[in-house]
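Peer 1: Predicted structure and sequence below. I'll ask about it afterward.
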Amino acid sequence: MQQEIISIIIPCFNDAEYIEQAINSALVQSWPKKEVIVVDDGSHTDTKIKLKSLEPRINRLITQENKGVSAARNEGIKVAKGEYILVLDSDDYFEPKFCEKAIDVLLKDTDVKLVTCYSNWFSKGNNKLFKPSGGQLEDILLKNIAMGSSMFRKSDWKAVGGYDEIMLKGFEDWEFYIRLLKNGGYAYVIPEMLFNYRNKQNSRNKKANLAMYAIKEYIYNKHAELYKEHFSLFIHEWLKSTKKNEAFKQQVMDSVDYKIGNKLLKPLRALGMFKKK
């Protein structure tokens, strides 16, 4: 049987320090038939120099003006030879067995549209195991259920129109996965730590969280019909989250520290030095 090609797409924007580790993790994947495509998304000179030095080791280096990670991923996937696509951010890296295990899932079950895995979230001196939940459309309408670096079929990417290039502030992977699962199928989680996510101070994930509500509003409006179809589920989860937040707020207000602080500030508020929010 002819072995399938896996195309590993690595967008890169000003990641000279980490890009080599990302590329190495792609090159050492145990699945033998693969290609590595790096898309330079308008990086500065130091990253361009680094990429030029790494170019002989990869299959293709694409250079474009800065258009954002969605456009960079789309550009790489367009020229990919493989039917199976793995996207990888340039500051993260996979363990060597991920491709082999992920493609095995996709080859065995056509209902699987997306394969992700347990992840090691790491920063200086800190490591945390993160377990994405996986699931189907009803699950992903509420939250992202897979890592941004995951594997899917190129035919499915093409069928849903690729990544949304308007989304420049983050969560573009979540929105893309909603469309992948819109007409059925599910996201499968390999129950092993096979991915390493670098939790940087200025990571795209943290920047996205700062703009979370504006991005969510865009996603909810874009997929308004889907959310209307699942209105009861959406409202139930929203109220459950609100209830949880209110319970936490009450717990803080009932704490001894809060009560002492409130008493200490009371005379200062009377003088107009502090206002109660």
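Peer 2: Everything's here; your move. Numbers count the residues shown, from 1 in each chain.

Peer 1: From now on I want contacts and neighbour counts done on CA atoms only, so please keep to that.
Peer 2: Will do.

Peer 1: and the most centrally placed residue in the chain, what is it in contact with?
Peer 2: Nearest to the mean C-alpha position of the chain, by C-alpha atoms, centre = their mean, lies Gly148 at 2.5 Å. Residues in contact with Gly148 (C-alpha atoms under 8 Å, 6 or more residues apart in numbering) are 87-88, 173-174.

Peer 1: Spatially, which two of these are the most separated?
Peer 2: Leu88 and Trp174 (14.9 Å; C-alpha to C-alpha).

Peer 1: Please say which of those two ends up with more neighbours.
Peer 2: Set Leu88 next to Trp174 and count neighbours by other C-alpha atoms under 10 Å: Leu88 wins out with 26 against 20.

Peer 1: The more buried one touches Ile9, doesn't it?
Peer 2: Yes - with contact defined as C-alpha atoms under 8 Å, Leu88 counts as touching Ile9 (6.1 Å).

Peer 1: Now Val69. Nearest residue, chain neighbours left out?
Peer 2: Nearest non-adjacent residue to Val69, counting by C-alpha to C-alpha, 6 or more residues apart in numbering: Pro11, 6.4 Å away.

Peer 1: Below is an additional structure, to be compared with the one above:
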Amino acid sequence: MAELTIIIPTYNHADRLRHTLEHLALQEGIDETEVIVVNDGSIDETAKYVDHLTYKWLTVVHQENKGRSQARNNGLKRAKSNYVLFLDSDILLCPGYLKELLAAQNKNPGIYFGDLFNIHFDKTERCVSLLRVQKTKDRAKEQLKKLEKVDLLVNMARYFKIWHPEQKVGWPCLTAANFSAPLSILKKAGPFDENFTGWGVEDHEYAFRLNETGAEIYYLDTIYGCHLDKAKEKINIPLLVENLLYFHKKSKYNPEVRAYLEFVSGHDSLQSLFRRSMNMPLTDCSEEIYFRPYKHIRAKQVTANGR
């Protein structure tokens, strides 16, 4: 039985999924790992691409388009390893990622995630080429920093670690892009909530429930993934707001969730979210950091004429 199962949900990401799997094939220990790709009813070339792959460590599951939560749950049902790594289909892992992750899990089981470089969609090929030629994670890291576009929603752990210089961080720092946990903890938290639809929120709600199990959340900034960002033609803002409000109600209006909502809506600072989610004081003399949701959404979108 494999020690680690990697679950990759995907929808219409054939080009990025190809990069993700090709880089996984270069990971030390991949032959002792199970990788489950759940194709969530893609209508591009995804099905044709994955069905022709011959990686012995790869299992492909096809389903109707039911969303990322259902796709992750479908993969989770098939996992039998000690540990699970959720990985998005547009993430490239640095050399040595799996080896270092498993070493951390075996030493002190918990919830772990690495750093994430958000690579703007016009720099994808440069990122892919860079990771191919560099054999060690440290040699590539400094160059990747020059390509990234920092995203507060996925990079807030960097700030939390400055303010609290330990591996432990708060649940708002965790996304489903590249996090690992023992299968036993995931079963205790339950499945991803399939009531979330559209883009966003379902992974932060899951992070909140993982935290409620009492498990520790650790930020491993010595390893990292590269997120190959993709321009979205349209983001349904009213639906996104509905998801946020549903999360708040489901949490029974938990004050930490309230703090998260105030941060992602741009009404309160990252420093305040740290204080309220970590339940500790913060003396920070720097300027308050705010997330700008509409600016963030505009940066993610592209119109039909590419502007």
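Peer 2: Sure, I can see it. In this text, all values refer to a predicted model and were calculated from it rather than measured experimentally.

Peer 1: ok so, going back, counterpart of the residue nearest to the centre of the first structure over in the second structure?
Peer 2: Under the alignment by TM-score structural alignment, Gly148 of the first structure pairs with Ala177 in the second structure.

Peer 1: So which residues of the first structure form strands?
Peer 2: Remark: strands assigned in the first structure by DSSP state E are 6-12, 34-41, 60-64, 84-87, 93-94, 112-123, 126-130, 151-153, 186-198.

Peer 1: Tabulate those strands (TSV), appending mean neighbour count and distance to Leu233 of the first structure.
Peer 2: Conversion of those to TSV gives the following (neighbours: other C-alpha atoms under 10 Å; distance: least, C-alpha to C-alpha, whole Å):
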stretch	mean neighbour count	distance to Leu233 of the first structure
strand 6-12	27	35
strand 34-41	24	39
strand 60-64	16	42
strand 84-87	24	31
strand 93-94	24	34
strand 112-123	21	23
strand 126-130	13	25
strand 151-153	24	27
strand 186-198	20	18
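
Peer 1: quick one, which of those is nearest to Asn24 of the first structure?
Peer 2: Of all the strands of the first structure, strand 93-94 comes closest under C-alpha to C-alpha, at 8.2 Å.

Peer 1: Now the equivalent of Phe122 of the first structure over in the second structure. Nearest residue, chain neighbours left out?
Peer 2: Residue pairing (TM-score structural alignment): Phe122 of the first structure is matched to Ile119 of the second structure. Nearest residue to Ile119 of the second structure, sequence neighbours excluded (C-alpha to C-alpha, 6+ apart): Glu148, at 4.6 Å.

Peer 1: From what I see, that neighbour and Thr124 are in contact.
Peer 2: No - between Glu148 of the second structure and Thr124 there is no contact under C-alpha under 8 Å: 10.1 Å.

Peer 1: quick one: Lys187 of the second structure from Asn108 of the second structure, how far?
Peer 2: Plainly put, Lys187 of the second structure is 18 Å away from Asn108 of the second structure if you go by C-alpha to C-alpha, to the nearest Å.

Peer 1: no, scratch that, I was asking about Leu152 of the second structure
Peer 2: For Leu152 of the second structure, the distance to Asn108 of the second structure - C-alpha to C-alpha - is 28 Å.

Peer 1: more neighbours, the two?
Peer 2: Leu152 (18 against 10).

Peer 1: if I pick the residue nearest to Val69 of the first structure, what's in contact with it?
Peer 2: 38-41, 69, 72-73, 76, 88-90.

Peer 1: The closest residue in space to Gly200 of the second structure that isn't next to it in sequence: neighbour count?
Peer 2: Leaving aside its sequence neighbours, Gly200 of the second structure sits nearest to Leu240 (C-alpha to C-alpha, 6+ apart; 7.0 Å). Other residues lying near Leu240 of the second structure total 17 when counted by other C-alpha under 10 Å.

Peer 1: Report the buried residues of stretch 228-240 of the second structure.
Peer 2: Residues of stretch 228-240 of the second structure classed as buried: 228-230, 240 (neighbour count, 16 or more other C-alpha atoms under 10 Å).

Peer 1: Closest one of those to Ala181 of the second structure?
Peer 2: Nearest member of those to Ala181 of the second structure, counting by C-alpha to C-alpha, is Leu228, at 23.3 Å.

Peer 1: got the contact list for the closest one?
Peer 2: 16, 90-92, 118-121, 124 are the contacts of Leu228 of the second structure under C-alpha under 8 Å, 6+ apart.
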